[in-house]
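>>> I'd like to go over a predicted model; first the sequence, then the structure.
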Amino acid sequence: MSKRSEQTLQVGVVGLGAMGMGTATALLQKGLSVTGCDISANARDTFVAAGGSSVATPAELAHCHIVLVVVVNGAQVEQVLFGKQGVVSHLASGSLIMQCATVAPSQAKQLGERLGAEGLMMLDAPISGGAAKAKSGELSVMASGTPEAFSCAQTVLDAMAANVYRLGDEPGIGSSMKLVNQLLAGVHIATAAEAMALGIRMGLDPEVIYKVITHSAGNSWMFENRVPHILSGDYTPLSAVDIFVKDLNIVHQTGRELALATPVAASALQQFTAASGAGFGREDDSAVIKVYQRLSGITLPEAANDALGG
């Protein structure tokens, strides 16, 4: 038995946003020793209240065997790993980085090469399922990496995911699959918003639209999940508009690298970009419907407190 296997597994989670907090909490609930890291003191305090421990910088995760990176974009991943307070230079050889953010496949491949040169393993492991499934430990993980990386990550994967897809032996493949998912997710949200806007503009009751479509062929997971946010007038960000500005831009850029046109994704990207430009970037991604409100003057459902004048 190796010295590592004799030790209590120490897991770090960098990024205690909706997905990161849920994942870190799920790991705690499965009995793992978890240290959360976030620039937000409030997020750190929330995680400590849940039973975990916390640090303010990735460099302070030197004791961890596995570090999950659950941040917003590729620039943040770079900073977490290789920045001035980055974790890479502090980890013991043979430690594992689970890169869970949505990044370009080309970046994921490069990260794998750079981490390997530092004596570290990497699992390219983007996640999907939303905050609720993160908290319940029922995410889908689209992963690629060496058999050794998968073996090292097994306990963590068992605790955080309902579905783990082993897609290949090299970083970049997992991120490629996540990009397919994000293309569909972004298009479905934008289309759901457009469909709701059309129905409202024609005078249909939004609640009735939802009831009928969720029992008809036009339904999608995103329609069923996001339209209730519109019906309640609650755009508290579970996944923000700007996330899809970022992700659909990665789709567009990757398509250019491959000389593959992605016109439907490009159209959805324009809608999310318009929503962000109108000031809705940090609202829930269902707020993309507000673009149609601005353009056509449709009346959207209001939050209960707004309707009451609160």
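Perfect, thanks for sending it.

>>> CA only for contacts and neighbour counts going forward, please
Noted.

>>> the strands in the stretch 151-300 of the chain, which residues?
Counting by DSSP state E, counting those that start in this stretch, the stretch 151-300 of the chain has these strands, from start to end: 161-166.

>>> OK, contacts around V227?
With contact taken as Cα atoms under 8 Å, 6 or more residues apart in numbering, V227 is in contact with A192, A193, Y210, S286.

>>> In CSV, list the residues you listed along with neighbour count.
Below are these laid out as CSV (neighbours: other Cα atoms under 10 Å):
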residue, neighbour count
A192, 23
A193, 25
Y210, 18
S286, 31
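
>>> Test my guess that N163 contacts E138.
Yes - in terms of Cα atoms under 8 Å, N163 counts as a neighbour of E138; the distance is 7.3 Å.

>>> Settle it for me: which of these two has more neighbours?
The residue with more neighbours, out of N163 and E138, is E138; 23 against 16, by other Cα atoms under 10 Å.

>>> all helices of the stretch 201-310 of the chain, in order?
In the stretch 201-310 of the chain, the helices defined using DSSP state H, counting those that start in this stretch lie at 206-213, 221-232, 241-257, 263-275, 290-296, 304-307.

>>> alright, now check it against this:
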Amino acid sequence: MASNGSRSVALIGLGSMGLGMAKSLLGAGHAVSGYDVTPAALTALSRLGGRWGSSPADAATGADIVVVVVVNAAQTETVLFGESGIAAVMPKGTVIISCATMAPDAARGLAQRCGAHGVLYLDAPMSGGAVRAGTGELTFMASGTPEAFAAARPALDAMASKVYELGDEAGIGASFKIINQLLAGVHIAAACEAITFASKLGLDIDKVYEVITASAGNSWMFENRVPHILDGDYAPKSAVNIFTKDLGIVSDIGRAETFPMPMAASALQLFLATAAAGMGRDDDASPARLIAQITGIALPATKEH
């Protein structure tokens, strides 16, 4: 454990979110180690002042708290229990903060397996984007035992402006995140449809953005994503493939519950079509480019990235 009230925190997954979280943790005085499959991410962590490990287990060795910021449940399972997995090297009573969006059943299963190792598990998906990750202003939708919350609190306080304590068992946080992702995906799809439709009508889409963001039709996603379209900047702050995954989870749960989800289904198909057109790794505002291609309208030129 680090001294002076700080903690030793490992971050597994150093994409734009993970690196931002590392910056916030270092700024709060915690000792930070990390691991990512991308060498450039490890270099970036070193530049921030963190230490990188040669594997998840190497990065997690000696850590009080391990934050797992990977894409999905399968990657989380590999990080925890695969070759060089972290669960085997974490002392009893240390805590894993699991941030990937996943089905509630998957979160419950991972928590049970961690418990068998004596390791605490906090189901803690987050929202806020890379910018807020770097300023310590994320929102966490978390659930787990009181012991898990207590152990994770020093890291959560450094990374978040809001931590919702939603229940005492894993899976509840995952369920809340699924509702968020349903809305986020639908709102991005609607924003892309609206701004391209405005172009089709011959409107100045910069002026459309100004007017709509001051009107009742605005949404957080319209306000946040449409500037990417106006700038022609599709470098991935959040990628199309994130929503093919997350809305796919929404769809799977809805089908299992015999619950109709026409809005989520339409948004999922738009993201899938965008990915099929070769834009899966691009920014999640890219459905606007697909609509523009189909309808023959002009959007601002796409910047190289």
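In hand now; what should we look at? Just so it is clear, the structure is predicted and the values come from calculations on it, not from any experiment.

>>> Can you give me the TM-score here?
Both chains were compared after superposition, and using TM-score structural alignment, normalised by the length of the second structure their TM-score is 0.96; 304 aligned residues with a Cα RMSD of 1.6 Å.

>>> So which of the helices of the stretch 201-310 of the first structure is nearest S151 of the first structure?
The minimum distance between S151 of the first structure and those falls on helix 241-257, with 29.3 Å, by Cα to Cα.

>>> ok, which stretches of the stretch 51-200 of the first structure are helices?
So, for the stretch 51-200 of the first structure - with DSSP H, counting those that start in this stretch - the helices run 74-82, 105-117, 130-136, 147-160, 173-201.

>>> mean deviation (superposed) between the fourth one and the second structure, please.
Taking mean Cα distance after the TM-score superposition for the first structure, the mean distance separating helix 147-160 of the first structure from the aligned residues in the second structure is 0.7 Å.

>>> Packing partners of that helix?
Here helix 147-160 of the first structure touches helix 18-29, strand 96-99, strand 121-124, going by 3 or more Cα pairs under 8 Å, 6 or more residues apart in numbering; DSSP states H and E.

>>> Tabulate these (TSV), appending mean neighbour count and distance to L300 of the first structure.
Below are these laid out as TSV (neighbours: other Cα atoms under 10 Å; distance: least, Cα to Cα, whole Å):
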stretch	mean neighbour count	distance to L300 of the first structure
helix 18-29	24	26
strand 96-99	26	38
strand 121-124	30	40
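
>>> so which of those comes closest to E113 of the first structure?
strand 121-124 (8.9 Å).

>>> average gap between that closest one and the second structure?
Compared with the second structure after the fit, strand 121-124 of the first structure shows a mean deviation of 0.4 Å (mean Cα distance after the TM-score superposition for the first structure).

>>> what comes into contact with that strand?
So strand 121-124 of the first structure is contacted by 94-100, 108, 112, 115-116, 142-146, 149-150, 170-175 (Cα under 8 Å, 6+ apart).

>>> Kindly recompute the last result at 7 Å.
When contacts are defined by Cα atoms under 7 Å, 6 or more residues apart in numbering, strand 121-124 of the first structure is touched by residues 94-100, 108, 112, 115, 143-145, 149, 171-172, 174-175.

>>> roughly how far out does that strand sit from the chain middle?
In terms of Cα atoms, centre = their mean, to the nearest Å, the centre of strand 121-124 of the first structure is set 17 Å apart from its chain centre.

>>> Please determine how far the closest residue to L183 of the second structure other than its chain neighbours is located from I12 of the second structure.
Nearest residue to L183 of the second structure, sequence neighbours excluded (Cα to Cα, 6 or more residues apart in numbering): A264, at 8.0 Å. Note on A264 of the second structure: its distance to I12 of the second structure, by Cα to Cα, to the nearest Å, is 30 Å.
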